[in-house]
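In: below: sequence and its predicted model.
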Amino acid sequence: MLDNITKKNIDDCRDVLVGKVPDPKSQIEQITLALIYKFMDDMDKEAVEKFKGKAKFFTGEYAKYGWRKLFDPSLSGQDMLALYSEALEKLNTNPNIPELFRNIFKNAYLPYRDPSTLKLFLKYINEFEYSHSEKLGDAFEYLLSVMGSQGDAGQFRTPRHIIDFVTACVNPQKNETVLDPACGTAGFLLSAYKHILNQNTDKRQGDKLKPDDRKKLAINFVGYDISPDMVRLSLANMYLHGFATPLIHEYDSLSSEDRWQETFDVILANPPFMTPKGGIRPHKKFGVQANKAEVLFTDYIAEHLNSNGRAGIVVPNGIVATSQTAYKQLRKMLVQDSLIAVISLPAGVFQPYSGVKTSVLILDKRLAKKSQHILFLKIENDGFDLGAQRREIDKNDLPSALQTLEAFKECLSNDRAFEDLPSLATLVEKEIVLENKDIVLSAERYFEAKVSLTEFELAKLEDICDVRDGTHDSPTYVMDGFPLVTSKNIIDGKIDFSNVNLISREDLDKINKRSLVEDGDIIMPMIGTIGNPIIVKKEREFGIKNVALIKFNENTKVNNVYLKYILGSEQINDFFLSEAKGVAQKYVSLGLLRSIEIPLPPLEIQQQIVAEIEGYQKIIDGAKQVVNNYKPTITINPDWEMVELDQLCDVRDGTHDSPKYVLENGIPFVTQKNITKEGLSFDDIQFISREDHQKIIKRSNVEFDDIIISMIGANRGMSCVIDDTREFSIKNVGLIKPLGKINHTYLLYFLKSQNAQEYISLMSSGGAQQFIGLTTLRKFPIPVPDVVEQTEIVKAIEEEMQLVNANKRLIEIFEQKIKTKIGEVWGVKEEVSEL
């Protein structure tokens, strides 16, 4: 069990390294090497002092590298650095060290040359006390979990509860071989190992395993990874969990043929989603010819199962829905050969490091031969909220999904029909899946069939409304003209005209011949943020592009407010998610919109539904007035000293460059739009490469407890404190690092106050896009009362914040009531928790 002292030591080590080694993976490596270095020396010390034997590791010409020699008082800081650096590079040649440890130290080096940093780092490492690898294992597991929360370019991003869930779905047994072909830090392998131990436990973990069972376990777990750094971490992690000689191989699963003939009983993986520029050049043995990593890895796993093998694979949405030929060939092969279940995970599971939608494919070659169906499971909640913080909540569909999958497998094994499906599950015949031209495996598509639960008749949208779209042309923009509203301009239930392009009267008239927007019409984005319908309250003329237009007449059988809520419902959003085309920019066609079927109660019932929802909405609007208009108030005493911000803090800004965005596995790139009243939001975020991130943080490395502030646009002056340790880069954002001269919470509240916001508005420059410069920000006059008064001000404001937070909770409850009411129209029953 991890103790608080060990946890603090890990945190201290990270704090020391972060200035010189900002890359989390490199931090892990340096701490790992130091921990194992000291561990070997501790074992030598124990052998000599406790058992009166001889040292085993640091002997002969390698005795000079003993850990304790680093702390010789006669060594200068530079001498210590030279000795430690030399030791790291020489330990992999020490014949007295087991091959496992030599592999861990292979290509090891010290990435910085600052003696004071090394001295402090080694001091904290030296405070670790452990006489057994289990203690070191606890430390290492915590280290990986902390770094996992930072999400290094996808390497550590698989959440532990998802790993354990996938493992439980596949249910590996003690006599089975297990592979992860992209093993990272060996998370899936160790999850499978612990799963087997727990299955064979009476009084203590694994006590029902016989000696022969344990010998087999030691050679049954195999991992591949292309990265030598990941291999090093996997070796260490496996060793520290009881594997004396872990079978972790540095191997390119997609390009090398050396291990192609090896097959396994169980394969578990969350393979890389990202494909290098130019694609991958695989060998010719793959059944599906492709150059995308996600396709090749999925194919590799399916092809390397034994005749009765099983697999659990975390895959991006492209694998289940993309219509390119290679993806369709892969899905056809899976359906025909091994797929028994598809589990749709919530879109926020891997936030904020990748917004990609994911699913879990469950393969079972034996049961697939007996099944005419595929089980689709849709996870709404995984035990954590889907915000950037991923806070634990009490709603969790994973246990029910696992139970349903186990029942399905049991029925297949015993040749029984599987009939008792919970609401999160649906069975689809393989023939139906294969008949679809794209062979889509997206769970959302097949859950649309459950719409029939509604008691009302279904009607196609084109049969009850006039459904059009905006212009398909690209009119010339002008300086003085009429707004051209696109998908990006529909935000939070209204049209945002602040960032809209203008077109001429002539172009507007052309657009209006096709799609004239009138008061009471509904418009809805068709590209990017698909959905989000709004009812137009027309106060000015404008044209539309990439936007659907839904018009009504006096004979229309649908209430426009009712239709807005239906089109914004979870059921329609799921439909769009499953049917949208495109890769970088998702879109839906006009034909698809027209074909949507919606429940159509009589107009009188529609009006009753609208009246109930609008009652809830008034409560929400009132609570939002409190939340949106609240600003901390600090009455400034003229006796307080006024101090410029850069005298109290280190004040910088983000990059001035425009790095290229990457689709997946990147580092979040925070701009002014991500700073909200609620704090830092990763909901609408772009990602950049690790290389660009490293360049940016040399100038502006954001750390825990720093304050960031928007410097440009409508929300300039919006600020928040950084309350977690995840990595990101910044642009158009000020970075404020308190120097201990002011209570940083007081400073944050002052920056949010009306006085501060008025100053920022007054000092802003620019035309259409107002901004506050870095020099102005640094010279920002801050009122500084004494420390006691700062604390009292913070306490008073936090009491006010409790009332604001109660209103936020009110908003959540009544938004859920609206969702529940709309769900009832579709035939879905939900309970709403109260305050």
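Out: Cool, the structure landed. Numbers count the residues shown, from 1 in each chain.
In: drop to CA atoms for contacts and neighbour counts, all remaining ones
Out: Fine.
In: how about the residue nearest to residue 166 when sequence neighbours are not counted, secondary structure?
Out: Nearest non-adjacent residue to residue 166, counting by Cα to Cα, 6 or more residues apart in numbering: residue 312, 5.9 Å away. Here residue 312 is recorded as strand under DSSP: H, G, I helix; E, B strand; the rest coil.
In: contacting residues for residue 312?
Out: Contact analysis of residue 312 by Cα atoms under 8 Å, 6 or more residues apart in numbering lists 166-167, 169-170, 267-269, 360-363.
In: for residue 122, same thing?
Out: By Cα under 8 Å, 6+ apart, the residues touching residue 122 are residue 34.
In: distance of it from residue 781?
Out: Separation of residue 122 from residue 781 (Cα to Cα, to the nearest Å) stands at 42 Å.
In: do the same with residue 336
Out: Going from residue 336 to residue 781 by Cα to Cα gives 70 Å.
In: next: residue 513.
Out: Look at residue 513 and residue 781: by Cα to Cα, they are 55 Å apart.
In: those two: which is more packed in?
Out: Neighbour count, other Cα atoms under 10 Å: between residue 513 and residue 781, residue 781 has more, with 17 against 9.
In: with adjacent residues omitted, what lies nearest to residue 545?
Out: Residue nearest to residue 545 in three dimensions, not counting chain neighbours: residue 470, with 4.3 Å by Cα to Cα, 6+ apart.
In: equivalent analysis for residue 370, please.
Out: residue 412 is the one closest to residue 370 (Cα to Cα, 6+ apart), at 6.6 Å.
In: residues near the one you found, how many?
Out: 19.
In: what helix or strand is it on?
Out: Taking DSSP states H and E as the criterion, residue 412 maps to helix 398-413.
In: pasting the second one now:
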Amino acid sequence: MKACLSEVSEFITDGTHGSPERTEKGIPVLSAQNVTGGTLTYSTSRYTSEDEYQAFKKRLDITIGDVLLTIVGSIGRAAVISKNKPAVFQRSVAVIRPKPKDLDSRYLLHLFHSQFFQSELYRNSNQSSQAGVYLGRLGSIEIPLPPMEEQQRIAKILDKTTQISQLQKRSMSNLVLLKQAIFRDEITNKSSESYSPLSDYLTFITSGGRGWSRYYSEKGSKFIRSGDIRENKIIQNDAQYVQPPNNAEAKRTCIHEGDVLLTITGSRIGRVAYATSEDAGSFISQHVAIIRLDREKAIPSFVSFFLSMQDGGQIQIKKSQYGQTKPGLNFEQIRKFSIPKLSLDDQLKVMKKISAAEKILDAHSLQSNKINEALASLTASAFSPNTQT
């Protein structure tokens, strides 16, 4: 069975189209930014008065079980109201009140997050400079509507799977923090907080050149761009290849095993990873720097990990950006980065502990991927347009 969303909703409306009076404290004013990860957050810097809230409440008295959907800008995020807490919503959020006998709120939440509904939402959106969905078109979208008992069964299964997925994500976040804590404690114990400039460990530093797009090809050597550099890893889900020229430029920008790669321009500035044997022979874009270390003084994984830490290399990178209109790092700034002064043996001992933690994190990551795949499969199956009663 199918039905238009409007047919199984008591109403579909949106938040205020006006600009609520601003106050330092009072009633929170919420927008699409507050709807994320299937939940509603009340954290905001915008507040309004009790009078404004009462005026809003006369038009829209939000209650437990109402479903929120972002309909302006980043469209398609949803949440269910779980507690009666005063708030004024802006027009970027739609409020849908399901008919209790026809439509379950939790079922609708998961439906909104399904690929089926996201595609329908996009198809019915106004793709101008800022994406948006008119309420009338939202209400006209046909949704699969099994019996209430089946809706609640589906919602219960997806609630549980989503909860497991979220717990897995939190566990992974804690493991990342644990790695950093281990590193921080180890360098404090071993170095007595003694640091040296990165220049003391360098043998070579350079960055990629312009114009490599003319060497793009379907096969050849890998070409590392800023987006390929993640947290201490080079990940190329959509690898770019080049047929490099036989010249000095190519020789200068060719990656060696153990090179530390650092993004030095653009919005991804500060990403860092070290090159493995699989990355050797690749080439870099103009947004990436090669930091080649004296291997008798520094272990690449140690330097890379330190530069990736928020209170290690990242805070130094941010300070280097202060006052600049266009984000960028030059070689002189990189050479001045302070690096913990540890012997090679101590660096190796630190990284063995980090490696052990990373193996646990990789196992959790694999498990998380399986859970997410299962959740996606369950959601797709539950909300297929061909769902039968």
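Out: Done, it's in. All figures in this text were calculated on a predicted structure; none of them were measured in a lab.
In: helices along structure 2, start to end?
Out: Taking DSSP state H as the test, the helices found in structure 2 are 50-59, 105-113, 115-123, 135-140, 148-191, 248-252, 300-308, 315-321, 331-335, 344-382.
In: could those be laid out in TSV, adding distance to residue 265 of structure 2?
Out: Formatted as TSV, those follow (distance: least, Cα to Cα, whole Å):
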stretch	distance to residue 265 of structure 2
helix 50-59	45
helix 105-113	35
helix 115-123	33
helix 135-140	41
helix 148-191	25
helix 248-252	19
helix 300-308	16
helix 315-321	10
helix 331-335	12
helix 344-382	28
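In: would you agree residue 236 of structure 1 is in contact with residue 102?
Out: No. Taking contacts as Cα atoms under 8 Å, residue 236 of structure 1 lies outside contact range of residue 102: 11.0 Å.
In: the more surrounded of those two?
Out: Neighbours were counted for residue 236 of structure 1 and for residue 102 using other Cα under 10 Å; residue 236 has more, 25 against 18.
In: grab the nearest non-local neighbour of that one.
Out: Take residue 236 of structure 1 and drop its neighbours on the chain: the residue closest to it by Cα to Cα, 6+ apart is residue 104, 7.0 Å away.
In: what's the match for the one you found in structure 2?
Out: Matched by TM-score structural alignment, residue 104 of structure 1 corresponds to no residue in structure 2.
In: from residue 34 of structure 1, how far out is residue 104 of structure 1?
Out: 11 Å.
In: more neighbours, these two?
Out: residue 104 (23 against 18).
In: what's the more buried one in contact with, if anything?
Out: Applying Cα under 8 Å, 6+ apart, the residues contacting residue 104 of structure 1 are 33, 92, 232-233, 235-236.
In: farthest-apart pair in these, please.
Out: Farthest pair in the contacts of residue 104 of structure 1 (Cα to Cα) is 92 and 233. Separation: 15.1 Å.
In: could you list every residue that touches residue 460 of structure 1?
Out: Residue 460 of structure 1 makes contact with 594-598 under the criterion Cα under 8 Å, 6+ apart.
In: redo those as CSV? Include neighbour count.
Out: Formatted as CSV, the contacts of residue 460 of structure 1 follow (neighbours: other Cα atoms under 10 Å):
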residue, neighbour count
594, 18
595, 13
596, 17
597, 17
598, 21
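In: so which of the residues you listed hold up in structure 2?
Out: Using both residues aligned by TM-score structural alignment, their matches' Cα atoms under 8 Å, structure 2 keeps these contacts from the contacts of residue 460 of structure 1: 594-598.
In: farthest pair within these?
Out: 594 and 598 (10.8 Å).
In: which residues do those two both contact?
Out: By the contact definition Cα under 8 Å, 6+ apart, residue 594 of structure 1 and residue 598 are jointly contacted by 460-461.
In: what's the host helix or strand of residue 167 of structure 1 aligned against in structure 2?
Out: Residue 167 of structure 1 belongs to helix 160-170 when assigned by DSSP H and E. Against structure 2, there is no aligned range for helix 160-170 of structure 1 (TM-score structural alignment).
In: ok so, going back, would you check the span in structure 2 matched by the helix holding residue 412 of structure 1?
Out: Here helix 398-413 of structure 1 fails to align to any part of structure 2, judged by TM-score structural alignment.
In: and the angle from the helix or strand that that helix is followed by to helix 398-413?
Out: Next in sequence after helix 398-413 of structure 1, counting helices and strands by DSSP H and E, comes strand 425-429. Calculated by axes from the mean of the first three to the mean of the last three Cα atoms, to 10 degrees, strand 425-429 of structure 1 forms an angle of 30 degrees with helix 398-413.
In: chain center to strand 425-429 of structure 1: distance?
Out: Averaged C-alpha coordinates place strand 425-429 of structure 1 at 28 Å from its chain's average position (Cα atoms, centre = their mean, to the nearest Å).
In: helices and strands around that strand, which ones?
Out: The contact analysis (3 or more Cα pairs under 8 Å, 6 or more residues apart in numbering; DSSP states H and E) places strand 425-429 of structure 1 against strand 373-378, helix 443-447.
In: out of the ones you listed, which comes closest to residue 679 of structure 1?
Out: Residue 679 of structure 1 sits nearest to strand 373-378 of all these, at 30.0 Å, using Cα to Cα.
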